[in-house]
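Participant: sequence and predicted structure below; questions after.
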Amino acid sequence: MRRLLLVTLGLTLTVALAGCDRSRENSVKTIRKLAGSEKANRARKQTEMTMRNVITSWDERTPLTLGLVALDDVCIGGKGKEWFFPTGDDQYKIRCSMYVTAYFGAKPGNISEVIEGILAAGDEDRGDIPFGHDFDYANRVVDYYRGKGGEPQGPGTGEPSQLFAAATLTLDWDQVRTNSKIRKTIEEPRACEESEPPIRRCLREPKSMSVADIRQKFGMVFRLAFPVRDYFVVPKQ
């Protein structure tokens, strides 16, 4: 009787696992179909174009010179019902997200004028460049690099390395005055995984360029990072 029960349980488990495998396969097909839909492609192109236009504006209107663009685009399927510690991942069939970062070069000996130029450009067009002279902290950063002010965040806080506009853009740069042993510098973007459109796409443009190359050519690197854009979401019914 015990042996029969074990065999029955084994068969039941096998059938259940097979059902899970089929469900997983169907889920992948559904994700691929939704990710490749006309609506998803339209949202994808629009989202990418919007961020690329911002990058072009920074390249043309600020003292920075564009060196590298990193783009990661991924679509994932939602999870089954989350009974404990819900994250919201059980509320959608698919979510497509885009991550874009641009890397620029500049001369380290002229960093105060570089940031001043960014603020001046922001004064004219706050849409693409959300940092202007009404940003008090940014003005303190300029004064710091001109030698007219102390550390912008207060004594002992060290050299600044970032300007942040909530939900819009983050601008980071290589520290140039800090001791080289503890100096913060912009790191390389992570290596691309193999692209599998429309589910996964990874671009490094140009492929031959690296952050180290930009630093060697110009002297220092600025990084412009966009927040993650969830551009296509299909909720569960």
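Facilitator: Structure's in. What do you need?
Participant: could you use CA atoms for every contact and neighbour count after this?
Facilitator: Fine.
Participant: could you pull out the helices in the protein for me?
Facilitator: Using DSSP state H, the helices of the chain run over 2-35, 38-61, 111-124, 136-146, 211-218.
Participant: now these in CSV, with mean neighbour count and distance to Asn179?
Facilitator: Converted to CSV, the helices of the chain look like this (neighbours: other Cα atoms under 10 Å; distance: least, Cα to Cα, whole Å):
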stretch, mean neighbour count, distance to Asn179
helix 2-35, 13, 47
helix 38-61, 16, 29
helix 111-124, 19, 17
helix 136-146, 18, 15
helix 211-218, 17, 17
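Participant: quick one, which of those helices is nearest to Tyr231?
Facilitator: Tyr231 lies closest to helix 38-61 among the helices of the chain, at 6.1 Å (Cα to Cα).
Participant: any figure for the gap between the residue minimising distance to the centre of the chain and Pro235?
Facilitator: Geometric centre of the chain, nearest residue: Tyr99, 3.6 Å, by Cα atoms, centre = their mean. Applying Cα to Cα, to the nearest Å, the value for Tyr99 to Pro235 is 21 Å.
Participant: also Met220?
Facilitator: Going from Met220 to Pro235 by Cα to Cα gives 44 Å.
Participant: Phe164 too?
Facilitator: Separation of Phe164 from Pro235 (Cα to Cα): 31 Å.
Participant: repeat that for Ile76.
Facilitator: Distance, Ile76 to Pro235, by Cα to Cα: 13 Å.
Participant: of those two, who's got more company?
Facilitator: Ile76 (19 against 13; other Cα atoms under 10 Å).
Participant: about what we covered before: OK, contacts around the residue nearest to the centre of the chain?
Facilitator: Counting by Cα atoms under 8 Å, 6 or more residues apart in numbering, Tyr99 makes contact with 71-73, 226-229.
Participant: ok, and here's another one to check against it:
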Amino acid sequence: MDDRRTRWGRIVSLAALFLSACSGPPATNVEEAGRLAESQVAKEARHRTEERLRATVREYVDHTSLHLGLLVLQDTCAPGAAKQWIDANGNDTYEVRCSMEVTAYFGADRRRIEAVLDELLTAGERAGSTTMFTHVTDERILDYYRHPGRDGQTEPGVMAAPDRDLFWDTLYQDRPPVRVSEPRRCYHALPPPNRCLKEPETATVAAIRQRYGIVFELPLHPQEYFKVPRK
């Protein structure tokens, strides 16, 4: 009996030691995360990131015949998670992490799809351009619209780059056309500095399509602009 008690006591002690070793910092509370995300350093980084993303969208307007009909900006600051021991994803390595993403919706004349795509690829070849797409990387897509359906090719409807994608309404597929969808509704329940902007507030993808004929969607991938590592 004494041996059993001794073994049981050792098991309990080892379990307590294991739990103590596995304990880690708790999740960052929302108030603390908000305080960190409202620091002057965070505000300046937020402003620079928003200006850069908006400038990228303006470049598409300035150097092509695309018409900007709607812009959606999502700015999110997430508190760090409690220490993760299983399936860790890195969310326990910081106190707060902020990122921003912008999606722009443009209208264009569907009868000029080939010309519009050519403008986009040419714009990307300008010195200092941030539009990314060029004839070198995406000429095959332009070729499709010069000869729709040649050799059984499927209409592409998308160009991809490391930090963005460009989608548009398809025109020539035999199956029902693939159309750009309406953006997700903004979620306003999160406290500042989280933001979701829709400009103009009343704009819709359907209205852009009705006015111009075809819709292009440009999602700029989330850009991390502020992070406080956990000590």
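Facilitator: Received the coordinates, thanks. Worth saying up front: this structure is predicted, and the values here are computed from it rather than measured.
Participant: where does the TM-score land?
Facilitator: The TM-score (TM-score structural alignment, normalised by the length of structure 2) is 0.83; 207 aligned residues with a Cα RMSD of 2.1 Å.
Participant: Tyr172 of structure 2 -> structure 1?
Facilitator: Correspondence of Tyr172 of structure 2 to structure 1, assessed by TM-score structural alignment: Arg177.
Participant: which residue comes closest to the aligned partner of Ile115 of structure 1 in structure 2 once chain neighbours are left out?
Facilitator: In structure 2, the residue paired with Ile115 of structure 1 is Leu117, using TM-score structural alignment. Once flanking residues are discounted, Leu117 of structure 2 sits nearest to Leu142: 6.5 Å by Cα to Cα, 6 or more residues apart in numbering.
Participant: where's Gly214 of structure 1 relative to Ser208 of structure 1, distance?
Facilitator: Quick fix: residue 214 of structure 1 reads Ile, not Gly. Using Cα to Cα, Ile214 of structure 1 is found at 11 Å from Ser208 of structure 1.
Participant: Arg42 of structure 1 too?
Facilitator: Using Cα to Cα, Arg42 of structure 1 is found at 29 Å from Ser208 of structure 1.
Participant: do the same with Ala18 of structure 1
Facilitator: Computed as Cα to Cα, the Ala18 of structure 1 to Ser208 of structure 1 distance reads 45 Å.
Participant: ok, Val54 of structure 1 next?
Facilitator: Using Cα to Cα, Val54 of structure 1 is found at 23 Å from Ser208 of structure 1.
Participant: just give me the mean distance for the strand ranked longest in structure 1 relative to structure 2.
Facilitator: Criterion DSSP state E: the longest strand present in structure 1 is strand 92-106. When structure 2 is superposed, strand 92-106 of structure 1 averages 0.6 Å from its matched positions, counting by mean Cα distance after the TM-score superposition for structure 1.
Participant: okay, the angle between that strand and helix 211-218?
Facilitator: Angle, strand 92-106 of structure 1 to helix 211-218, by axes from the mean of the first three to the mean of the last three Cα atoms, to 10 degrees: 30 degrees.
Participant: could you check how far strand 92-106 of structure 1 is from the centre of its chain?
Facilitator: How far strand 92-106 of structure 1 lies from its chain's middle: 4 Å, per Cα atoms, centre = their mean, to the nearest Å.
Participant: where in structure 2 does that strand align, residue-wise?
Facilitator: Mapped onto structure 2 using TM-score structural alignment, strand 92-106 of structure 1 spans residues 94-108.
Participant: which parts of that stretch are buried?
Facilitator: Going by neighbour count (16 or more other Cα atoms under 10 Å), the buried part of stretch 94-108 of structure 2 is 94-108.
Participant: same question, stretch 178-196 of structure 2
Facilitator: For stretch 178-196 of structure 2, the neighbour count (16+ other Cα under 10 Å) marks 179-180, 183, 193-196 as buried.
Participant: can I get those residues in TSV with distance to Asn29 of structure 2?
Facilitator: Below are those laid out as TSV (distance: Cα to Cα, whole Å):
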residue	distance to Asn29 of structure 2
Arg179	41
Val180	38
Pro183	30
Pro193	15
Asn194	15
Arg195	19
Cys196	22
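Participant: and the two most separated of those?
Facilitator: Farthest apart among the buried residues of stretch 178-196 of structure 2 by Cα to Cα are Arg179 and Pro193. That separation is 33.0 Å.
Participant: in PyMOL, how would I select just the buried ones from the contacts of Tyr99 of structure 1?
Facilitator: To isolate the buried ones among the contacts of Tyr99 of structure 1 in PyMOL, judged by 16+ other Cα under 10 Å, type:
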select buried, resi 71+72+73+226+229
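Participant: aligned partner of Met220 of structure 1 in structure 2?
Facilitator: Superposed on structure 2 with TM-score structural alignment, Met220 of structure 1 falls opposite Ile214.
Participant: how close does that match sit to Lys43 of structure 2?
Facilitator: For Ile214 of structure 2, the distance to Lys43 of structure 2 - Cα to Cα - is 37 Å.
Participant: just tell me what Ile129 of structure 1 corresponds to in structure 2.
Facilitator: Matched by TM-score structural alignment, Ile129 of structure 1 corresponds to Thr131 in structure 2.
Participant: tell me the contacts of the residue nearest to its match when sequence neighbours are not counted?
Facilitator: Closest residue to Thr131 of structure 2 apart from its sequence neighbours, by Cα to Cα, 6+ apart: Gly124 at 5.0 Å. Counting by Cα under 8 Å, 6+ apart, Gly124 of structure 2 touches 130-134.
Participant: neighbour count and distance to Leu17 of structure 2 for the residues you listed - can I get that in a markdown table?
Facilitator: Supplementary listing: the contacts of Gly124 of structure 2 in a markdown table, determined by neighbours: other Cα atoms under 10 Å; distance: Cα to Cα, whole Å:
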| residue | neighbour count | distance to Leu17 of structure 2 |
| --- | --- | --- |
| Thr130 | 15 | 55 |
| Thr131 | 21 | 56 |
| Met132 | 20 | 55 |
| Phe133 | 22 | 57 |
| Thr134 | 18 | 60 |
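Participant: quick one: Met159 of structure 2 and Thr131 of structure 2, what's the gap?
Facilitator: Using Cα to Cα, Met159 of structure 2 is found at 12 Å from Thr131 of structure 2.
Participant: my guess is the match of Met220 of structure 1 contacts Arg111, does it?
Facilitator: No: using Cα atoms under 8 Å, Ile214 of structure 2 is not in contact with Arg111, being 9.0 Å away.
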